[in-house]
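> What follows is a predicted protein model with its sequence.
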Amino acid sequence: MGINRDKPDLWKNDIIQSVDLYNAWFMKFAPRAFRETRVSTAKSVEHALAITNYLQNISPKVLEINPQILPILRMSTCPPIARDRLVGLAGVSKSLVENMEDNDNPRVSPRMGKAQLMNELKKISDIIKKMADPDIFVWLNENRDPNEVEIARSATIVADRLCGAVADPIIRNAQEKRQLAAIASFLKERGYSEADTGVKFNEMQAGTFAFRRNVPVRLTEDVENTINIPIDVLILPKTAKNGSLPIMIEAKSAGDFTNVNKRRKEEATKMQQLRNTYGQNVSYNLFLCGYFDTGYLGYEAAEGIDWIWEHRISDLEQLGI
């Protein structure tokens, strides 16, 4: 017997309640999440300005040593330059720009020859200097150093541009943190504890839970051909044996109905991979908040995927928790 997937008569009312919960959270907390990110981003912008002597020294050498400042420099122009547009304007390697803007490991292309690298970085530098926004960086045309007020003002403007370009991920990350916190609170109230960092999914102790752990799945019958898939929440019920396969939950939120149906195949693919690897009885579920319509729910139900609504978090108990 399912939790919600086999109760379509409840879906319409649950969708309304889920949308209301998401909207209430968004109105109250999303602006704060955006502001907090803007403040930290502004500090990064100020650091980038200092590195470039407030855009008066955007040399190839500076870019080579500090590749992470490139996204900030792109947002410092008039108009702001998209990543692919910079590649076209400067006539440089796309991989160079992508490497410099890699969130996890910003770097210049390691295999590019030194002469070519310096040449391409100079092209990027020339474009940034030529298009630097004179209304933001008022000291450039006056050929002087900026004062503290001008630095703070320009950093905030560029931070706004950067945050505006990634507004959806900022909101999504804040919502995911809130969802995981709700699950943690629910579990701790029932005597569960969080597993130690580094504990693998198949090493968990009964009565523990873990966030954001990798679970290996087979891509083919060949046991060597495996990949790791990330799972948001793993829970090993108190009644389970130590080291048993835990309950798996994906935290999902959505601020509109449009994008959810583009993403629904991701969960179906994960479910199939998990079943192929661990059998048909694997417990893989969704934790939903926001705009999930009947089309999305029907698709997931057909794939054998069940879900818990955040507005009725007590349904987690039906997983045997």
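Great, that's in hand. Numbering: from 1, shown residues only.

> okay, CA-based contacts and neighbour counts for the rest of this
Noted.

> downstream neighbour of the longest helix along the chain in the secondary structure list?
In the chain, assigned by DSSP state H, the helix with the most residues is helix 11-51. Downstream of helix 11-51, the next assigned helix or strand under DSSP states H and E is helix 60-65.

> Return the list of helices and strands in contact with that following helix.
On a contact count with 3 or more C-alpha pairs under 8 Å, 6 or more residues apart in numbering; DSSP states H and E, helix 60-65 meets helix 114-131.

> Please enumerate residues in contact with the helix it packs on?
55, 58-61, 63-64, 73-74, 76-79, 86, 89-93, 108-109 (C-alpha atoms under 8 Å, 6 or more residues apart in numbering).

> ok, now how distant is Phe186 from Asn13?
23 Å (C-alpha to C-alpha, to the nearest Å).

> Of these two, give the one with the bigger neighbour count.
Between Phe186 and Asn13, counted using other C-alpha atoms under 10 Å, Phe186 has the larger neighbour count: 16 against 10.

> just to confirm, which helix or strand has the more buried one in it?
helix 167-189.

> Which residues does that helix contact?
In contact with helix 167-189 (C-alpha under 8 Å, 6+ apart) are residues 30, 33-34, 37, 163, 193, 211, 233, 251-254, 310, 313.

> Quick check: closest non-adjacent residue to Leu140.
In space, and not counting its chain neighbours, Leu140 is closest to Pro134: 6.8 Å by C-alpha to C-alpha, 6 or more residues apart in numbering.

> From Ala152, how far out is the one you found?
From Pro134 to Ala152 the distance is 16 Å (C-alpha to C-alpha).

> Please apply the same query to Pro8.
54 Å.

> Please apply the same query to Asn57.
From Asn57 to Ala152 the distance is 19 Å (C-alpha to C-alpha).

> Next one for the comparison:
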Amino acid sequence: MTANRDKPDRWKQDITLSVDMYNDWFIHFAPEVYRSTRIQTVKDVEKTFKATNNLTNIGIDLLKAKPSALPSLRMSTSPPLAVDRLIGLAGVSSNLVRTMEKHNRLPMRMAQHELDSELKKVSHIIKKMTDPDVFVWLERGDDPSEQELYRAATIVADRLCGTVANPIIRNAQEKRQLAKIDEWLTASGYKHLPTGEATQYDKLQPGTYLFRLNIPVTQGKSSKTVFISIDVVVMPKIAKDGELPLFIEAKSAGDFTNVNKRRKEEAMKVNQLRRTYGHNVRYILFLCGYFDSGYLGYEAAEGIDWVWEHRINDFKNVGL
């Protein structure tokens, strides 16, 4: 039983409907996320300004005392620096920069002399590239006015907001998709098993499902076992003894570029499942957003089927 992978004649229309659905959700949801994120981000940037004496003191001691300032400092340069670009320009350890960015702290095992040397390089790049059109008081050599400080803080905050808001939007979209699946399965007579009630894919009873289940698979040509997370695992009501459940992955995208970078992830995951459990594995994508014919063709060639969120009843066509 297939839902959409063998129906290329309707892919174009489905792509259009899916893009429209995502855009409608984004227009109604994103402004609220952006506003709340921007307010908090401006406050964080202002704290960085205060800690650095309005960017006149960006030295080793400051970076040690306030590693969380690094994202604001990266966005204070001209042009703003991505994490990888800062690492490359400064010629420093990626572990140092990523630890400061993700965990707001310094690496625990880095020797003191090495840490000082690396932070000095980071400080040098940021001071050298600080945006003179934003921080106009630096060239003047005097104190900024309140208006200049606020203007600079909002500019830096706006630069940060794209990277800060996007993960929030992705997480919200994923929760919404899972809620839609939950609603559909419940309405179709399936029982949701809370976390902890069932932990093994092969112990599910027909007509039950759960979220976020780790499935053991064999990695590569070795016999090493690793676990991969599946968004939704459903045992069809008509399942026979020994039958595998249906594995569902929720996928959303706000542009066409990123999906073609990610399409190999699904192929890798399904191949691990097939290598471990055989070709009877049923792996379905639940799609909403910008998935073009190139992406769909790639997944279809890998034997992966999908259900569009705008036509969620297609789950009936895959045995649910």
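That came through fine. The shown structure was predicted, so the numbers you read here are calculated from the model rather than taken from an experiment.

> And the TM-score between them?
Laid over one another, the chains give 0.80 as their TM-score (TM-score structural alignment, normalised by the length of the second structure), with 317 aligned residues with a C-alpha RMSD of 3.5 Å.

> thinking again about what came up before, where helices are concerned, which of the contacts of helix 167-189 of the first structure count?
Filtering those for helices - DSSP H - leaves 30, 33-34, 37, 163.

> Filter those residues down to the buried ones.
Among those, those buried by neighbour count (16 or more other C-alpha atoms under 10 Å) are 30, 33-34, 37, 163.

> Give me the contact list for stretch 261-269 of the first structure.
Counting by C-alpha under 8 Å, 6+ apart, 295-296, 299-300, 303, 305 sit against stretch 261-269 of the first structure.

> Near Glu142 of the first structure, how many other residues are there?
Glu142 of the first structure - counted by other C-alpha under 10 Å - has 10 other residues nearby.

> For my notes, confirm it occurs in a strand.
No - assigned with DSSP: H, G, I helix; E, B strand; the rest coil, Glu142 of the first structure falls outside any strand and is coil.

> That one and Val87 of the first structure: what is the separation?
29 Å.

> With Cys289 of the first structure instead?
Cys289 of the first structure is 39 Å from Val87 of the first structure, where distance means C-alpha to C-alpha.

> Counting neighbours, go ahead and name the busier of these two.
Taking neighbours as other C-alpha under 10 Å, Cys289 of the first structure and Val87 compare with Cys289 leading, 27 against 20.

> Which of the three states applies to the more buried one?
Relying on three-state DSSP, one would call Cys289 of the first structure strand.

> need the contact list for it.
18-19, 21-22, 252-254, 309-311.

> could I get those residues as CSV with neighbour count and distance to Leu121 of the first structure?
Compiled in CSV, the contacts of Cys289 of the first structure are given as follows (neighbours: other C-alpha atoms under 10 Å; distance: C-alpha to C-alpha, whole Å):
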residue, neighbour count, distance to Leu121 of the first structure
Ser18, 23, 49
Val19, 22, 47
Leu21, 16, 48
Tyr22, 20, 44
Lys252, 21, 40
Ser253, 23, 40
Ala254, 20, 39
Trp309, 20, 50
Glu310, 25, 49
His311, 18, 51
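
> before we move on, the earlier item: compute the inter-axis angle for the longest helix of the first structure and helix 167-189.
Calculated by axes from the mean of the first three to the mean of the last three C-alpha atoms, to 10 degrees, helix 11-51 of the first structure forms an angle of 120 degrees with helix 167-189.

> Mean per-residue distance, helix 11-51 of the first structure versus the second structure.
Helix 11-51 of the first structure, aligned to the second structure and superposed, deviates on average by 3.0 Å (mean C-alpha distance after the TM-score superposition for the first structure).

> Can you spell out which helices and strands pack onto that helix?
Using 3+ C-alpha pairs under 8 Å, 6+ apart: helix 11-51 of the first structure touches helix 148-165, helix 167-189, strand 284-290.

> Recalculate using a threshold of 10 Å.
helix 70-74, helix 148-165, helix 167-189, strand 247-254, strand 284-290, helix 294-302, strand 306-309 (3 or more C-alpha pairs under 10 Å, 6 or more residues apart in numbering; DSSP states H and E).

> Quick check: end-to-end length of stretch 181-195 of the second structure?
First-to-last residue span, stretch 181-195 of the second structure, C-alpha to C-alpha: 16 Å.

> buried stuff in it?
Of the residues in stretch 181-195 of the second structure, those buried (16+ other C-alpha under 10 Å) are 181-182, 185, 190-192.

> how about the residues you listed in TSV, adding distance to Asp44 of the second structure?
Shown next, in TSV, are these (distance: C-alpha to C-alpha, whole Å):
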residue	distance to Asp44 of the second structure
Ile181	37
Asp182	37
Leu185	42
Tyr190	45
Lys191	44
His192	41
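
> closest to Val136 of the second structure among those residues?
Ile181 (52.2 Å; C-alpha to C-alpha).

> Tell me the counterpart of the closest one in the first structure.
Aligning on TM-score structural alignment places Ile181 of the second structure opposite Ile183 in the first structure.

> Quick check: closest non-adjacent residue to Lys43 of the first structure.
Ala155 (7.5 Å).

> where's the counterpart of the one you found in the second structure relative to Asn53 of the second structure, distance?
Superposed on the second structure with TM-score structural alignment, Ala155 of the first structure falls opposite Ala153. With distances taken as C-alpha to C-alpha, Ala153 of the second structure is found 13 Å from Asn53 of the second structure.

> shared neighbours, those two?
By C-alpha atoms under 10 Å, 6 or more residues apart in numbering, Ala153 of the second structure and Asn53 have these common neighbours: Lys47.

> more neighbours, those two?
Between Ala153 of the second structure and Asn53, counted using other C-alpha under 10 Å, the more crowded position is Ala153 (25 against 12).

> what's the mean gap between the helix holding Phe186 of the first structure and the aligned bit of the second structure?
Its matched residues in the second structure lie on average 3.3 Å from helix 167-189 of the first structure after superposition (mean C-alpha distance after the TM-score superposition for the first structure).

> same deal with stretch 120-129 of the first structure?
Relative to the second structure, stretch 120-129 of the first structure is 2.8 Å off (mean C-alpha distance after the TM-score superposition for the first structure).

> How far away from the center of its chain is that stretch?
Averaged C-alpha coordinates place stretch 120-129 of the first structure at 30 Å from its chain's average position (C-alpha atoms, centre = their mean, to the nearest Å).

> Just name the closest of the contacts of helix 167-189 of the first structure to Thr277 of the first structure, please.
Val233 (18.5 Å).

> which ones are touching the closest one?
In this structure, Val233 of the first structure makes contact with 180, 183-184, 209-213, 246-251, 284-287, judged by C-alpha under 10 Å, 6+ apart.

> Equivalent analysis for Arg5 of the first structure, please.
11, 297-308 are the contacts of Arg5 of the first structure under C-alpha under 10 Å, 6+ apart.

> Sort out which of the contacts of stretch 261-269 of the first structure are buried, if you could.
296, 299-300, 303, 305.
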